[in-house]
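Colleague: Below are the sequence and a predicted model for it; my questions follow.
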Amino acid sequence: MLADVHILKITEGGAERHTVTDLDRLLADETGFVWVDIPHCDDDAVRLLSETFKFHRLAVKDCQERNRVPKMHVYADHVFVVLHAPERGERGHVHYLELDQFIGANYLVTVHGPNNPAVSDAAAERETRAARGRIDNGRLRPATPAALSHAIVAALIRNQEEYVELVTADVWALEQQVTGGQVTEPEAFLTDLFRARHGLLSVRTMATLSGALYSHMAQLSALPDGHRASVDDIADRFTRLRSITDGQREYLQGVIDFYQSLLTLRSTVVGQTQNDRVQELTVASYAQNEEVKKISAWAAIFFAPSLVAAVYGMNFTHMPELEWAFGYPFAVVLMILAGMALHWAFKRRGWL
């Protein structure tokens, strides 16, 4: 709704608040410049951008839709810029808060979103609300739309730096857990590590792409000389932020590598212990097999005499050798020879 739109006429004497009905008159006034801050790009806001400012339809469409990466388009009388700021969500999710800017000679139009419904309006309008507060208390007196844009983007970069600071605090806590041996749940710990890494990568991506946009903007021939210094300053700030993020990302990677080394070492120790245990079981199994061989061999040796005795002990009437005088000595000798033969055979095979 246009009732939520903030309109300020900024001159050397200060800033005055106005409504949408005053826009045509304010834009026709050559003194100072107009700042229009649109919290949500609804249908009314689209008509305002298209009919009052007559912005290009593709630029207006970019304000309606979520843009995944920063972008910049140069038009005849203004520059359109899309930037992002990070906002921490649940379970390590990083929300991209979008801020679109139309920077003209006598106006600055800022458009927020669209953002995830989980993001509060206070977070989405953080930079522009802070700029309005500084203008109201006299701490900010921008002379041009480019100067005001510089102040807003500088605040956005500070918020990105604060996000990196939050992630860095998480990284330090994770490092203390590793070095202190306090990691009790490896899976949850690894999740926290990679969430921190995701946060740093998100900010680094924002800083890298945004810095490239402002570096390109500084090369524009149509850029007024007075604005080139502020554009260069924003590009340098984004470059510095990228360097800070790279340093923290390398620091985090060191923590990840150290923890992975610990996991590898522990896995090696566990594997070695398991191998030793398997070897012990193998030796015990081999010794048991040898004992079984010996028992089986002696059982077979003693079974042969038992078999002979069982046969000659049968009380059948018509058995051969019942009346033989050498029957008993023959049976005894047969028992001994059978046992000796089996003993020799098992001994040769290594069972005894």
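Modeller: Looks like it came in fine. Computed from a predicted structure; not experimentally measured. Numbers count the residues shown, from 1 in each chain.

Colleague: Only C-alpha atoms from now on, for both contacts and neighbour counts.
Modeller: Fine.

Colleague: So which bits of stretch 158-165 are buried?
Modeller: By neighbour count on 16 or more other Cα atoms under 10 Å, the buried set for stretch 158-165 is 158-161, 163-165.

Colleague: what sits up against it?
Modeller: 85-88, 199-200, 203, 241, 245 (Cα atoms under 8 Å, 6 or more residues apart in numbering).

Colleague: ok, back up a step: TSV please, covering the buried residues of stretch 158-165 and showing distance to Gly14 and secondary structure.
Modeller: Output for these, formatted as TSV (distance: Cα to Cα, whole Å; DSSP: H, G, I helix; E, B strand; the rest coil):
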residue	distance to Gly14	secondary structure
Arg158	25	helix
Asn159	26	helix
Gln160	29	helix
Glu161	30	helix
Tyr163	32	helix
Val164	35	helix
Glu165	35	helix
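
Colleague: Columns distance to Tyr259 on top of those, output as a markdown table?
Modeller: Output for the buried residues of stretch 158-165, formatted as a markdown table (distance: Cα to Cα, whole Å):
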| residue | distance to Tyr259 |
| --- | --- |
| Arg158 | 32 |
| Asn159 | 30 |
| Gln160 | 28 |
| Glu161 | 27 |
| Tyr163 | 24 |
| Val164 | 22 |
| Glu165 | 22 |
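
Colleague: Which residue ranges of the stretch 101-250 of the chain form helices?
Modeller: Ranges of helices in the stretch 101-250 of the chain, per DSSP state H, counting those that start in this stretch, are 121-124, 126-136, 145-179, 186-218, 225-312.

Colleague: Number of residues surrounding Leu26?
Modeller: The number of residues packed near Leu26 is 20, by other Cα atoms under 10 Å.

Colleague: got another, please set it beside the one above:
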Amino acid sequence: MIRSIRRAMSRAIHRTVDLSHPARSPLGSSVVNCVSYEDGVRQPLTGSPEEALRRVRRSGRGFVWLGLHEPDQEELARVAALFDLHPVAVESALRGHQHPKAEPYGKGLFAVFRTCGYVDHEQFTATSDVVDTGELMVFTGDDFVITVRHGSHGSLGPLREALESDPDRLRQGPAAVLHAVADRMVDAYLDVADAVQRDIDAVETAVFSVDAGRGEAGRIYQLKRELLEFKRAVAPLDRPLHTLATRPMPTVPLEIQPYFRDVAGHLSRLNEQLASFDSLLDSVLQAHLAQVTVGQNEDMRKITAWAAIVAVPTMVCGMYGMNFSHMPELRWTYGYPFALGLMALACFAIHRGFRRNGWL
């Protein structure tokens, strides 16, 4: 894979790449946007990204931000050749399914974030999807930021607009964009967590309601599975954020590190919240299973009570069905009504006793 990427990068060096159109280009439809910034101000594209990158490097006070969405190998290789990206990082961005991380490659930095989105549903069932995940890779250098997004979540259009409205932040360079991306990812996690909490509250209310059904276990298990998927996207990000906040990293100046510490703090609180969700679901599941057990015991007591009541006439009928010649009251005129009355009286007495004890 790395050798094929190197060959593609070598071929791409000799090609002219024109990304002047914000949404379409000869590089492929995966290009979302390509903009240069100088002194925190967005610059109009007057030529190819090569010229924009050359102009930024000549002025020494700006950077280029290129956004891609699910590029193929050839497209990403041509971008890698233009910005001199490390082949190992390029392979990771192309292959996807990466854990959150932040790793230096030469003078640049490669970061991976998991994107999350809440799946809306009219009514939560045992087969409902709750959390949908994707990936966002960020290449940063001294004068460029490249974002590669996989999946339907994590669009950076609103983030780009918010940053462009604050030139002071963009003036801090690619590290400011990286921090903004991390902050936006954690904010999206918090939104998903709020939505998941509403589903948990709904399931909890249903479990402890008077007419709670025995099918709630399926919904609880589904929530636990979706919560596990959510935790797999969120929890591993703690270490990369801690690394960005405390250790010297390429393209991340010391004055930006406190901002990453703030994002790491928000993520830590989110992880605690998810742990509480997991504990709450365990408690709700145990309570539901206890309710099911109590309901089954109630059913067994009712069955036992009715079986005891039916046993009395069964015993009497069984005795008189033996056909012996010398049986009490066998030739008495009122023997049959007396036997029926005796059975009814015995059944009534047993039924009343069970009702008093709460079995019926």
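Modeller: Sure, I can see it. In this text the structure is predicted, and so the values were computed from the model without any measurement.

Colleague: TM-score, when you put one on top of the other?
Modeller: With the length set by TM-score structural alignment, normalised by the length of structure 1, the two chains reach a TM-score of 0.72; 288 aligned residues with a Cα RMSD of 2.7 Å.

Colleague: Mark which of the contacts of stretch 158-165 of structure 1 are buried, thanks.
Modeller: Counted by 16+ other Cα under 10 Å, the contacts of stretch 158-165 of structure 1 give 85-87, 199-200, 203, 241, 245 as buried.

Colleague: I'd like to know which of those residues is nearest to Ser221 of structure 1.
Modeller: Leu241 (26.6 Å; Cα to Cα).

Colleague: Map Phe33 of structure 1 across to structure 2 for me.
Modeller: Under the alignment (TM-score structural alignment), Phe33 of structure 1 maps onto Phe63 of structure 2.

Colleague: let me fix that: Gln160 of structure 1
Modeller: Checking TM-score structural alignment: Gln160 of structure 1 goes with Tyr189.

Colleague: Check the gap between that match and Val181 of structure 2 for me.
Modeller: 12 Å (Cα to Cα, to the nearest Å).

Colleague: what do you get for Val130 of structure 2?
Modeller: From Val130 of structure 2 to Val181 of structure 2 the distance is 23 Å (Cα to Cα).

Colleague: And Phe230 of structure 2, by the same measure?
Modeller: Counting by Cα to Cα, the gap from Phe230 of structure 2 to Val181 of structure 2 is 18 Å.

Colleague: now do His326 of structure 2
Modeller: Taken as Cα to Cα, the span from His326 of structure 2 to Val181 of structure 2 is 98 Å.

Colleague: Between those two, which is the more surrounded one?
Modeller: Set His326 of structure 2 next to Val181 and count neighbours by other Cα under 10 Å: Val181 wins out with 20 against 8.

Colleague: Quick check: stretch 157-169 of structure 1 compared with structure 2, mean distance?
Modeller: With mean Cα distance after the TM-score superposition for structure 1, stretch 157-169 of structure 1 departs from structure 2 by a mean of 0.8 Å once superposed.

Colleague: again, but for stretch 81-88 of structure 1
Modeller: Looks like 1.6 Å for stretch 81-88 of structure 1 (mean Cα distance after the TM-score superposition for structure 1).

Colleague: Trace that stretch over to structure 2 and give me the residue numbers.
Modeller: With TM-score structural alignment as the criterion, stretch 81-88 of structure 1 aligns to 111-118.

Colleague: Now which residue in structure 2 aligns to Ala212 of structure 1?
Modeller: Under TM-score structural alignment, Ala212 of structure 1 pairs with Arg239 in structure 2.

Colleague: Just give the nearest non-adjacent residue to its match, would you?
Modeller: Leaving aside its chain neighbours, Arg239 of structure 2 sits nearest to Lys101 (7.6 Å; criterion: Cα to Cα, 6 or more residues apart in numbering).

Colleague: quick revisit: okay, the buried ones among the contacts of stretch 158-165 of structure 1 in TSV with distance to Val183 of structure 1 next?
Modeller: Listed next are those as TSV, based on distance: Cα to Cα, whole Å:
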residue	distance to Val183 of structure 1
Ala85	32
Pro86	29
Glu87	28
Gly199	21
Leu200	22
Val203	27
Leu241	31
Thr245	26
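
Colleague: between the residues you listed, which is nearest Leu99 of structure 1?
Modeller: Ala85 (7.9 Å).

Colleague: Let me know the secondary structure of the closest one.
Modeller: Per DSSP: H, G, I helix; E, B strand; the rest coil, the secondary structure class of Ala85 of structure 1 is strand.

Colleague: That one is in contact with Glu98, isn't it?
Modeller: Yes. Between Ala85 of structure 1 and Glu98 there is a contact under Cα atoms under 8 Å: 6.6 Å.

Colleague: That's all I had, so thanks and see you.
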